[in-house]
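Asker: heads up, no residue letters with this:
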């Protein structure tokens, strides 16, 4: 598995050196970046790479219901309000695996797009409905971030700002790969890469370009490649996932 290519060799010499990070040991991934950062396309790129790695159990929760619509009909694609159901269904599978005491060799990946927006929405609804779905989501995500790796359950989160308030019990520290794309404020860099050394000059990154930190590795500048035929890439992902299970009945 790799997360983009190292920026400097690519820019200076035209040599592409992949930012290789093994999926077996790095299952918890955070993508951060504002509007126009290239975050969504980078995740779609990584989704295709998961397929190439042989991963077929992927639950994708697309709260906005826009960027991943191409997966509509896949039984583990959840959009809008159904994103809550997708997270809790994945959490139930994780809980069963944990209590069962056996480790499945297959990778199980949950991808939650625009996580803070999802939580904010359910926090508002919880006040009106007297429910606690936002708390349920945060508790489930926190537990899986802390305990999922050994059971081959991974959590990928996408957000514009990865505030610690969205992750209970300090669970944000359990991300093993952090990719921050696009323009990064000083506050964001300190939030995500505390303790890392930065150049005195603040670099402004373009879409699909930014910083990546993986456990046990140095902080690196990366660039995610542009997919020349995005429609074909999406269709390949869709076909591979659709053949892994029945169509959705929702």
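Answerer: Noted; the coordinates are in hand. Worth saying up front: this structure is predicted, and the values here are computed from it rather than measured. Numbering: from 1, shown residues only.

Asker: can we go C-alpha only for contacts and neighbour counts from here?
Answerer: Noted.

Asker: Pull out the buried residues from the biggest helix by length in the chain.
Answerer: If you go by DSSP state H, the chain has its longest helix at helix 82-100. Under the neighbour-count criterion of 16 or more other Cα atoms under 10 Å, helix 82-100 has 83-84, 86-88, 90-91, 94, 97 buried.

Asker: how about these in TSV, adding distance to residue 197?
Answerer: Formatted as TSV, the buried residues of helix 82-100 follow (distance: Cα to Cα, whole Å):
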residue	distance to residue 197
83	37
84	38
86	38
87	35
88	38
90	37
91	36
94	37
97	39
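
Asker: closest to residue 66 among the residues you listed?
Answerer: Comparing the buried residues of helix 82-100 against residue 66 with Cα to Cα places residue 83 closest, at 12.9 Å.

Asker: What count of nearby residues applies to residue 233?
Answerer: Per other Cα atoms under 10 Å, the neighbour tally for residue 233 reads 15.

Asker: Alongside the first one, take a look at this:
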């Protein structure tokens, strides 16, 4: 640090000395005043240099990258991850005969460190260095890539800086951005499993996903057995008669959601037959996506008897297995992903898995499976933090979209006349087919209004 500050303040120091020299050469009697002015100038230069250094360090600028390279060099030297040999028999001093070529790259908060895979002595250490990199660089490891001759570790430097506001989410027909550089392709990796401790931000994150799908023009249904914040949305016109809280209502909603999917499957097969093509999904036929938001799923299941549990699990299992191509999606929220209610690998079928707040090691295993991820704890002042994985990829740190205090989710939906991205062509196609559900036909005829 002191070396950097010295280099930054060096121009101010040289200018001060030059100024003193010129004053002394021309007017020696004014030297004292000139010295005071030069001292003030040099002091101001030191303050400016310190401010520049701190800003660069705090905002992951040039000096952050320099420090990272220094840490990597020290790691190699201090751990003796190089090869040496004696210079000769009479000289016990050693010389380095092999020093690993480690490549460091930094771009848009993404750090990539490449270690050589060249069968040298320390290759095994380079294969297991991910956790050390996280700690040393104060970054989050989110991917490990095997490249030709190298193993690349990809980390996010200070991941909270990639957090976005809920108002910044701009979904499209393919994906939803959850953080800068972290998007969920819900058609490729369908369904979301969200777990979180009380106060961890689970409900706010579900609201962010609900907002995104409504903006996309999706037909959304909400099940909230604990009658918490989501149950209050039943007064919003766009969600009228689509919010359920009682056990009977929720069971009926799940069954009818499944039946809608079965009806669409028949229609989809007929449209495929007429088109004479394969490899298409609901988007190719302008079908409206449908999303079932099921908060506190485990709490609801625990209140059912065995027969009702079997029925509900059967419906949800079919939705999870068949929904992607037909445009039917499930977003399930719970405090703990109990394996009892996710039989036959159902949990592995969720494309997006998010845990919010601090969980036990067993909780992380239930959520993400066995992982060598080093799960760290954030400050109590940080809300909506946790870990996420898409498509079974490496678990990474996650910060849910931030909800400003002035943002009212209820008012946002209340002022929303119609799904913004449900095109006129889609509404017309739904109406002309005449075989959609009553809600589809009503939405199409009314121009998208619920």
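Answerer: Perfect, I can see it now. All of these numbers come straight from a predicted model, not from anything done at the bench.

Asker: Once they're superposed, what TM-score comes out?
Answerer: The TM-score (TM-score structural alignment, normalised by the length of the first structure) is 0.81; 231 aligned residues with a Cα RMSD of 2.6 Å.

Asker: just checking, next helix/strand downstream of the longest helix of the first structure?
Answerer: Reading on from helix 82-100 of the first structure to the C-terminus, the next helix or strand found by DSSP states H and E is strand 108-113.

Asker: quick check: angle from the longest helix of the first structure to strand 108-113?
Answerer: Angle, helix 82-100 of the first structure to strand 108-113, by axes from the mean of the first three to the mean of the last three Cα atoms, to 10 degrees: 150 degrees.

Asker: Residue 313 of the second structure contacts residue 341, correct?
Answerer: Yes: at 7.5 Å, residue 313 of the second structure counts as touching residue 341 under the criterion of Cα atoms under 8 Å.

Asker: ok, back up a step: so what secondary structure elements neighbour the longest helix of the first structure?
Answerer: When contacts are defined as 3 or more Cα pairs under 8 Å, 6 or more residues apart in numbering; DSSP states H and E, helix 82-100 of the first structure packs onto strand 57-62, strand 77-79, helix 133-147.

Asker: To what extent does the longest one diverge from the second structure after superposition?
Answerer: For helix 133-147 of the first structure, the mean deviation from the second structure after alignment is 1.2 Å (mean Cα distance after the TM-score superposition for the first structure).

Asker: isn't residue 107 of the first structure right next to residue 57, touching?
Answerer: Yes: with contact defined as Cα under 8 Å, residue 107 of the first structure and residue 57 form a contacting pair (6.8 Å).

Asker: Neighbour count for these two, which is higher?
Answerer: Taking other Cα under 10 Å, residue 107 of the first structure and residue 57 do not tie; residue 107 has more neighbours (21 against 18).

Asker: List the contacts of that one.
Answerer: For residue 107 of the first structure, the contacting residues are 55-57, 152-154, by Cα atoms under 8 Å, 6 or more residues apart in numbering.

Asker: Name the SS class of residue 136 of the second structure, please.
Answerer: helix (DSSP: H, G, I helix; E, B strand; the rest coil).

Asker: any idea how far the closest residue to residue 123 of the first structure other than its chain neighbours lies from residue 140 of the first structure?
Answerer: Of all residues not flanking residue 123 of the first structure in the chain, residue 134 sits nearest, at 5.4 Å (Cα to Cα, 6 or more residues apart in numbering). Distance of residue 134 of the first structure to residue 140 of the first structure, given as Cα to Cα, to the nearest Å: 10 Å.

Asker: which residues are common contacts for these two?
Answerer: Between them, residue 134 of the first structure and residue 140 share no contacting residue, judged by Cα under 8 Å, 6+ apart.

Asker: how about the strands in the first structure?
Answerer: For the first structure, the strands defined by DSSP state E occupy 2-6, 18-20, 29-32, 57-62, 77-79, 108-113, 153-159, 177-181, 209-214, 220-223.

Asker: What mean distance separates the third one from the matching residues in the second structure?
Answerer: Superposing on the second structure and averaging over aligned pairs (mean Cα distance after the TM-score superposition for the first structure), strand 29-32 of the first structure comes out at 0.3 Å.

Asker: Check the last one too.
Answerer: Compared with the second structure after fitting, strand 220-223 of the first structure has a mean deviation of 0.8 Å; criterion: mean Cα distance after the TM-score superposition for the first structure.

Asker: Could you identify which of the strands of the first structure is most buried?
Answerer: Among the strands of the first structure, ranked by average contacts under mean count of other Cα atoms under 10 Å, first place goes to strand 177-181 (a mean of 26).

Asker: hmm, who's touching that strand?
Answerer: 26-34, 37-39, 192, 205-215.

Asker: what does stretch 134-142 of the first structure give?
Answerer: Here stretch 134-142 of the first structure makes contact (Cα under 8 Å, 6+ apart) with 84, 87-88, 91, 119-120, 122-123, 126, 155, 166-169, 171-172.

Asker: Go again with 10 Å.
Answerer: Stretch 134-142 of the first structure is contacted from outside by 83-85, 87-88, 90-92, 94-95, 110, 112, 115, 118-126, 133, 144-145, 148, 155-157, 165-172, 174, using Cα atoms under 10 Å, 6 or more residues apart in numbering.

Asker: Quick test: name the residue nearest the centre of the first structure.
Answerer: residue 156 (2.8 Å; Cα atoms, centre = their mean).

Asker: That one contacts residue 149, doesn't it?
Answerer: No: Residue 156 of the first structure lies out of contact with residue 149 (Cα atoms under 10 Å); the separation is 12.0 Å.

Asker: shared neighbours of the two, anything?
Answerer: Counting by Cα under 10 Å, 6+ apart, the residues touching both residue 156 of the first structure and residue 149 are 27-28.

Asker: quick revisit: tell me which residue of the second structure matches up with the residue nearest to the centre of the first structure.
Answerer: Alignment note: residue 156 of the first structure maps to residue 331 in the second structure; criterion TM-score structural alignment.

Asker: Same check on residue 112 of the first structure?
Answerer: So residue 112 of the first structure corresponds to residue 294, using TM-score structural alignment.

Asker: That match: what's it in contact with?
Answerer: 193, 206, 221-225, 230, 244, 250, 254, 300, 330-334.

Asker: ok, now with 7 Å
Answerer: By Cα atoms under 7 Å, 6 or more residues apart in numbering, residue 294 of the second structure lies in contact with 222-224, 331-333.

Asker: swap in residue 157 of the first structure?
Answerer: Contacts of residue 157 of the first structure (Cα under 7 Å, 6+ apart): 29-31, 111-113, 115.

Asker: before we move on, what about residue 80 of the first structure?
Answerer: 62-65.
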